[in-house]
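Visitor: Attaching a predicted model along with its sequence, questions to come.
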Amino acid sequence: MAEIAIYLDADACPVKDETYRVAARYGLHVFVVANSFLNLPREPWIERVIVGDALDAADDWIAERAGPGAIVVTADVPLASRCVRAGATVLAPTGKPFTDASVGMALATRNLMQDLRESALVTGGPKPFSQRDRSAFLGALDQAVNRLRRAGGR
């Protein structure tokens, strides 16, 4: 298996600091992918990737590199679906894993909610991000790294 790398869909990611902590513990490279400049810690293992403002540019950059040995952190369900199909480990910022079994339902739910919002039957978005979500993410990321390491990732 290839070297383990973490790809952050970073523009609205609430768990950047948690990701850096786990990556530092295991010596992993983190790609922070965004449409615009983000202030990052100055570490040689954290790489800023600015993709420009084209629609889905960050998603495309991440999806092209996702595969076995990659951990993708995103709340974007279509991106998660693409990365799961490529063999990557995909986590939502809440720690919820996207898998072959779950991503289809997540995509269907996302599309239904989008349709309901567009027809004004549902307003608002997801519930606020909580400390419990942050903690669940830390545990899930740690488990994902250990699972990939046991499978031969470095």
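Guide: Looks like it came in fine. Numbers count the residues shown, from 1 in each chain.
Visitor: Please make it C-alpha for all contacts and neighbour counts, starting now.
Guide: OK.
Visitor: Contact partners for residue 78?
Guide: Residues in contact with residue 78 (C-alpha atoms under 8 Å, 6 or more residues apart in numbering) are residue 107.
Visitor: Go through stretch 100-120 and flag the buried ones.
Guide: For stretch 100-120, burial by neighbour count (16 or more other C-alpha atoms under 10 Å) applies to 103, 106-107, 113.
Visitor: Centroid-nearest residue for this structure?
Guide: The chain has residue 73 as the residue nearest its centroid, 1.3 Å off, counting by C-alpha atoms, centre = their mean.
Visitor: wait, that one sits on residue 91?
Guide: Yes - Residue 73 is in contact with residue 91 according to C-alpha atoms under 8 Å; the separation is 5.0 Å.
Visitor: helix, strand or coil for residue 133?
Guide: When classified by DSSP: H, G, I helix; E, B strand; the rest coil, residue 133 comes out as helix.
Visitor: before we go on, here's another structure to hold up against the first:
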Amino acid sequence: MFKFSVWVDADSFPVKARSFAVSHASSKMVPLVFVANHEIKSEKTVRMILCKKEKDAADNYILSHCGNNDIVLTRDIVFAARLLEKEIKVMNDRGFVFTKDNIADKLREREFSLNMAEIGLGGGKENYYGEKELKKFSTVFSEELQKHIIADVYNIKK
């Protein structure tokens, strides 16, 4: 068993991306943990953590239980920023890996989108999740998982 886990902020993570993460992590025997405020049906290989139905309960649980070598999958940009402060590898469902170099731009984009939506000019295009988005996620997730496996096997500090 590896010394790292993949954590999924599962409340809003797309089913297709969750399914890929489960099948790929399981095939590599990497521990996978879903954290949500409602039951998420999945394979028996996935550990499910149910949190209270409170704002940020799942985020706070992941933040307090994940380790430096872990990978966190989330769609929440503000949560991604909190994870980066703890030096946790974090990516979204579209294969975007958040870093200290790009998180400020993503937070600004989020704020701009929220402001546009408030005045009625926000669009729903970003909510679409199709094969193109899944392919990008699966490619990047596979690469990140492989990097973590190699680092774990050869005891390389990430």
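Guide: Here it is on my side, so go on. This one's a predicted model, so the numbers in the text were calculated from it and none came from an experiment.
Visitor: After superposition, what's the TM-score, could you say?
Guide: In this superposition the chains share a TM-score of 0.89, using TM-score structural alignment, normalised by the length of the first structure; 151 aligned residues with a C-alpha RMSD of 1.7 Å.
Visitor: if we can go back for a sec, next step: the buried residues of stretch 100-120 of the first structure restricted to helices.
Guide: Among those, the members falling in helices (DSSP state H) are 103, 106-107, 113.
Visitor: Export those as TSV, with columns for distance to residue 128 of the first structure.
Guide: As requested, those are exported to TSV (distance: C-alpha to C-alpha, whole Å):
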residue	distance to residue 128 of the first structure
103	22
106	18
107	20
113	17
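Visitor: Looking at those, which one is closest to residue 14 of the first structure?
Guide: residue 106 (19.9 Å; C-alpha to C-alpha).
Visitor: What's the separation between the closest one and residue 26 of the first structure?
Guide: Using C-alpha to C-alpha, to the nearest Å, residue 106 of the first structure is found at 30 Å from residue 26 of the first structure.
Visitor: swap in residue 58 of the first structure?
Guide: The value you get for residue 58 of the first structure to residue 26 of the first structure, if C-alpha to C-alpha is used, is 25 Å.
Visitor: the more surrounded of those two?
Guide: Taking neighbours as other C-alpha atoms under 10 Å, residue 58 of the first structure and residue 26 compare with residue 58 leading, 23 against 14.
Visitor: Tell me which helix or strand that one sits in.
Guide: Assigned by DSSP states H and E, residue 58 of the first structure falls within helix 57-65.
Visitor: Return the set of buried residues in that helix.
Guide: For helix 57-65 of the first structure, by 16+ other C-alpha under 10 Å, it's 57-59, 61-63.
Visitor: of all those, which comes closest to residue 81 of the first structure?
Guide: residue 63 (9.4 Å).
Visitor: and that closest one, what does it touch?
Guide: Here residue 63 of the first structure is in contact with 79, 82-83, 86 (criterion: C-alpha under 8 Å, 6+ apart).
Visitor: Select from these every entry located in helices.
Guide: Counting by DSSP H, these contribute 79, 82-83 to helices.
Visitor: Can you tell me which of the residues you listed comes closest to residue 126 of the first structure?
Guide: For these, the nearest to residue 126 of the first structure is residue 79 (17.7 Å; C-alpha to C-alpha).
Visitor: just the buried members of the ones in helices among the contacts of residue 63 of the first structure?
Guide: 79, 82-83.
Visitor: And the strands in the second structure?
Guide: 6-9, 32-36, 46-50, 71-73, 89-91, 97-98 (DSSP state E).
Visitor: what would these look like in JSON lines with distance to residue 17 of the second structure?
Guide: JSON lines is the format used below for the strands of the second structure (distance: least, C-alpha to C-alpha, whole Å):
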{"stretch": "strand 6-9", "distance to residue 17 of the second structure": "10"}
{"stretch": "strand 32-36", "distance to residue 17 of the second structure": "12"}
{"stretch": "strand 46-50", "distance to residue 17 of the second structure": "14"}
{"stretch": "strand 71-73", "distance to residue 17 of the second structure": "10"}
{"stretch": "strand 89-91", "distance to residue 17 of the second structure": "12"}
{"stretch": "strand 97-98", "distance to residue 17 of the second structure": "15"}
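Visitor: Tell me roughly how far the helix holding residue 58 of the first structure lies from the second structure on average.
Guide: When the second structure is overlaid, helix 57-65 of the first structure sits 1.2 Å from its aligned residues on average, using mean C-alpha distance after the TM-score superposition for the first structure.
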